[in-house]
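# show me the folded form of this:
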Amino acid sequence: MTTVSRRPGLTPRHLTRTAERLSFIYLERCTVHRDANAITATDAEGTTHIPSATIGTLLLGPGTRVTHQAMSVLGETGAAVCWVGEQGVRYYASGRALSRSSTLAEAQARQWANPRSRLAVARAMYRLRFPDEDPAGLTRQELLGREGRRVKDCYRAAATRTGIPWRGRRYVPGDFTSGDAVNQAITAAAQCMYGIAHAVVTSLGCSPALGFVHSGHELSFVLDVADLYKTEIGIPLAFEVAAQDEEDVGSRTRRALRDRINETSLLNRCVDDIKGLLLPEGEATAATEADGDSVTLQTDGGHQIPSGINHAGPDDYEDGLW
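Prediction:
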C-alpha cells in the first residue's frame, strides 16, 4: 500500500471555505489570466484583479479567453468554471474539491446505494422545499406529483404578484430567445443555480452523479441540490426581473440572482443542507472539523487502521513502513 503525499500547509485553496465565497462572478469580452494567486480580467477599459480563492463559480460569457495559468490557479482553489453562451448557461468544467476528507462522499454513496435510504433522502429534500407538508410514507410517484403541483402553484403565484401573463413553461434547448421574457429569466436563473450547486457539490467532495431525485445523468445530484431553492429563490426572482423590463433579461437575472444569493447567505445554507441530508444527525460539525489529510485502511467489521504501515508484521519485514 503506497502512501499519499501530504499537501503543503498553506496553499491558495485553504484560504476561503465554500460557504464564505462569492456565489459567482460573470465575465465577458475579456482575457482571463493569472497574477500570483489572483486571476485578472483584461478588456478595453483595463485590468481587474480578482482573488481566486474567493470565487465559487466563474461564469465565462461571450468573447472571453482564458489562459492555462488562470485555469491552473482556479483548479487549485476549487472554483467551478462555466462557459456561458448566448443561448444560456452550460456547465463545462470544475476544479478540485476543497474538502480533504471523504466523509461526505462515502455518506452519499451509502445513502444512495440503499433504495430505502435513497427514498428517505428524497423525502427529506421535499421537506426542505416545502416545510408545510409531511412527505413521510409517500412513494416516489406521489412525491413527483406533489412537487409538480407545487411548482405550478409557484409559477401562478409569482405571475399574480408581478402582473405578468403566464402561459406556461416554455424552453427549447439550444434556443434561449425562443421563449418570452419571463421564460428566458427562469432559464437564466435555473442554469446559474445549476452552476452554483455544482461548485458547492464538487467543493465538498460529493459525487455530482449520485442523485436522489434525478438519475441517469452526470449532474443528477447537482440538479437535486439546485431544485431545493427553485420555488423560494429562482422562480420568484425571475418573474420580478421580467416584470421590470423585457430587455437584456439574461444578464439582469444573473446580477439579481447574485445579489439575492448574497443577501440570503445561500452558499452557507447549501453546504449545511447537503451535510444535513447525507450525514446522520449531529455528524455534520464533526465532518467539518475532521477535514484533514487522514488516510486509513479498511478492515473487517468496519474498523479503520493506519495507512503507510506494513501490516504483515515485524517477523516478515525488517521495517514496518512501506
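# for the rest of this, base every contact and every neighbour count on C-alpha atoms.
Noted.
# residue 248: neighbour count?
Residue crowding around residue 248 was assessed by other CA atoms under 10 Å; the count is 13.
# what's around residue 34, how many residues?
Using other CA under 10 Å, residue 34 has 22 other residues around it.
# now the other sequence, so there's something to compare against:
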Amino acid sequence: MSNNYGAPKAELNELGRIQDRISFLYLEHARVNRQDSAVTVTDQRGTVFVPSAMVNVLLLGPGIDITHRAMELIGDSGMAVVWVGEHGVRQYAHGRPLDHSSKFLEQQAKLVSNRRSRIMVARKMYQMRFPNEDVSKMTMQQLRGKEGSRVRNVYQEQSQKTGVMWERREYRVDDFESSTPINKALTAAHQALYGLSCSVIVALGAAPGLGFIHTGHDLSFVYDFADLYKAEYSIPIAFEATAKHGNNDIADWTRRMMRDAFANGKLLARMVRDLKNLLSIDENLRAESMHLWDDKQGLQKFGVQYHEYEDGDDER
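Next up, the predicted model:
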C-alpha cells in the first residue's frame, strides 16, 4: 500500500544490475510521478508503472511534467535521466552511481590527469576499433586520421548496402528539420547511443565530462565511449531506418530500432566490461565504504572520533 512517503529507499543489493536492466525508455507529453518504488507515467490513455530499478536511462522528451518525488526515486535507484529536445538532440542530467562508490571516478581522474596514461587509454579506445593492427606507436593525430577514414568507409558501405544516398554528415541542433532524412536518423540514433553510454558511465560512478579523446564538454567521455559502438549500432540502424521509412517520422522509427537493438542486453553487458577494461578497474576491488585520506598513513577509518596530540598528529 502506498503512503505519503513512499517505500523505503532500496538497499544496494536490491537494485538490478546494469546489464539486467531495460536499456532505455523514451517518454513525451506525459506526467511522471512516483508511487512507492515505481515511476508512474500518465497521459490521456491512462497510467503505467515503471519499476525504477529496472530501467537504465529515461529519455524525457517535450511535454514532460515530472515531480520532485519522481526525481528523488530516479536518483536513488541509479537511473540516468536525459532531458531531450523535440527530436532527441540534447541531453542534460543523470542520476547517482549504483554502488555509491568513487573507485571509477578516482581511477578515471588519475588516468586523465597524466599525459602518458591519458594517451594509453586513448590508444586502447582506438585499438578496440582496429583489433588487427598495432596502434601503440601512433600519435593522436595519426589515430584521428585513421579513425576518420574508417568512419567514412562505414558510411559508404552502409550507403551501398541500403541504397540510401550519402554525401556528408551535417545537422543543426537548433533546426532538426533542415537536415536530410539520413542525417536526422543519424542524430536520433547517436542520441540514443549517447543516452545508453551515459547511463553506464554514471551508474558505475565514472564522470561523463572527463574525456580522453574529447575534452572541454560535460559529456566528453560519453562521446569517447559511444564512438566505440557507432559503426556497429547507430550508423547501420540509421541507414536501415532511412531506407525503410524515408522522412516519415524518421526520428521515432530510429529510436525504436535502436531500442530493439539494445533489448537483448548484449551491448549493455559489453559496455560494462569495456569501461572496466578502459579504466583498468580490478574486478575484485570493492570501495563502497568511505575513508579519510591521509598524506602519510594512507586511508583511515571514517566515522570515528580522532584525538589531537600536542605535535598536531591524530590518534584513533
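# residues contacting residue 86 of the second structure?
Counting by CA atoms under 8 Å, 6 or more residues apart in numbering, residue 86 of the second structure touches 61-62.
# distance of it relative to residue 225 of the second structure?
Look at residue 86 of the second structure and residue 225 of the second structure: by CA to CA, to the nearest Å, they are 24 Å apart.
# then residue 84 of the second structure?
To residue 225 of the second structure, residue 84 of the second structure is 19 Å away according to CA to CA.
# neighbour count winner among the two?
Ranked by neighbour count (other CA under 10 Å), residue 84 of the second structure and residue 225 place residue 225 first, with 26 against 22.
# counting by contacts, list what whatever helix or strand that one lives in packs against.
Assigned by DSSP states H and E, residue 225 of the second structure belongs to helix 220-226. Judged by 3 or more CA pairs under 8 Å, 6 or more residues apart in numbering; DSSP states H and E, the packing partners of helix 220-226 of the second structure are helix 181-204.
# what about residue 161 of the first structure, neighbour count?
With neighbours defined by other CA under 10 Å, the count for residue 161 of the first structure comes to 13.
# next, it: secondary structure please.
Secondary structure, DSSP: H, G, I helix; E, B strand; the rest coil: residue 161 of the first structure is helix.
# tell me the counterpart of residue 35 of the second structure in the first structure.
By TM-score structural alignment, residue 35 of the second structure lines up with residue 35 in the first structure.
# contacting residues for its match?
By CA under 8 Å, 6+ apart, the contact list for residue 35 of the first structure reads residue 49.
# ok, now with 10 Å
Residue 35 of the first structure makes contact with 49-52, 69-70, 73, according to CA atoms under 10 Å, 6 or more residues apart in numbering.
# the helices in the first structure, which residues?
For the first structure, the helices defined by DSSP state H cover 68-77, 103-113, 115-129, 140-162, 181-203, 220-227, 235-244, 249-263, 266-278, 284-289.
# contacting residues around the fourth one?
What it means is helix 140-162 of the first structure. 119, 122-123, 126, 129-130, 133, 135-139, 163-169, 182, 213, 230-232, 235-244.
# filter these down to the buried ones.
119, 122-123, 126, 129-130, 135, 164, 182, 213, 230-231, 235-243 (16 or more other CA atoms under 10 Å).
# how much space separates the most centrally placed residue in the first structure from residue 289 of the first structure?
The residue lying closest to the centre of the first structure (CA atoms, centre = their mean) is residue 197, at 2.1 Å. Distance from residue 197 of the first structure to residue 289 of the first structure, counting by CA to CA: 22 Å.
# good, we can wrap up now.
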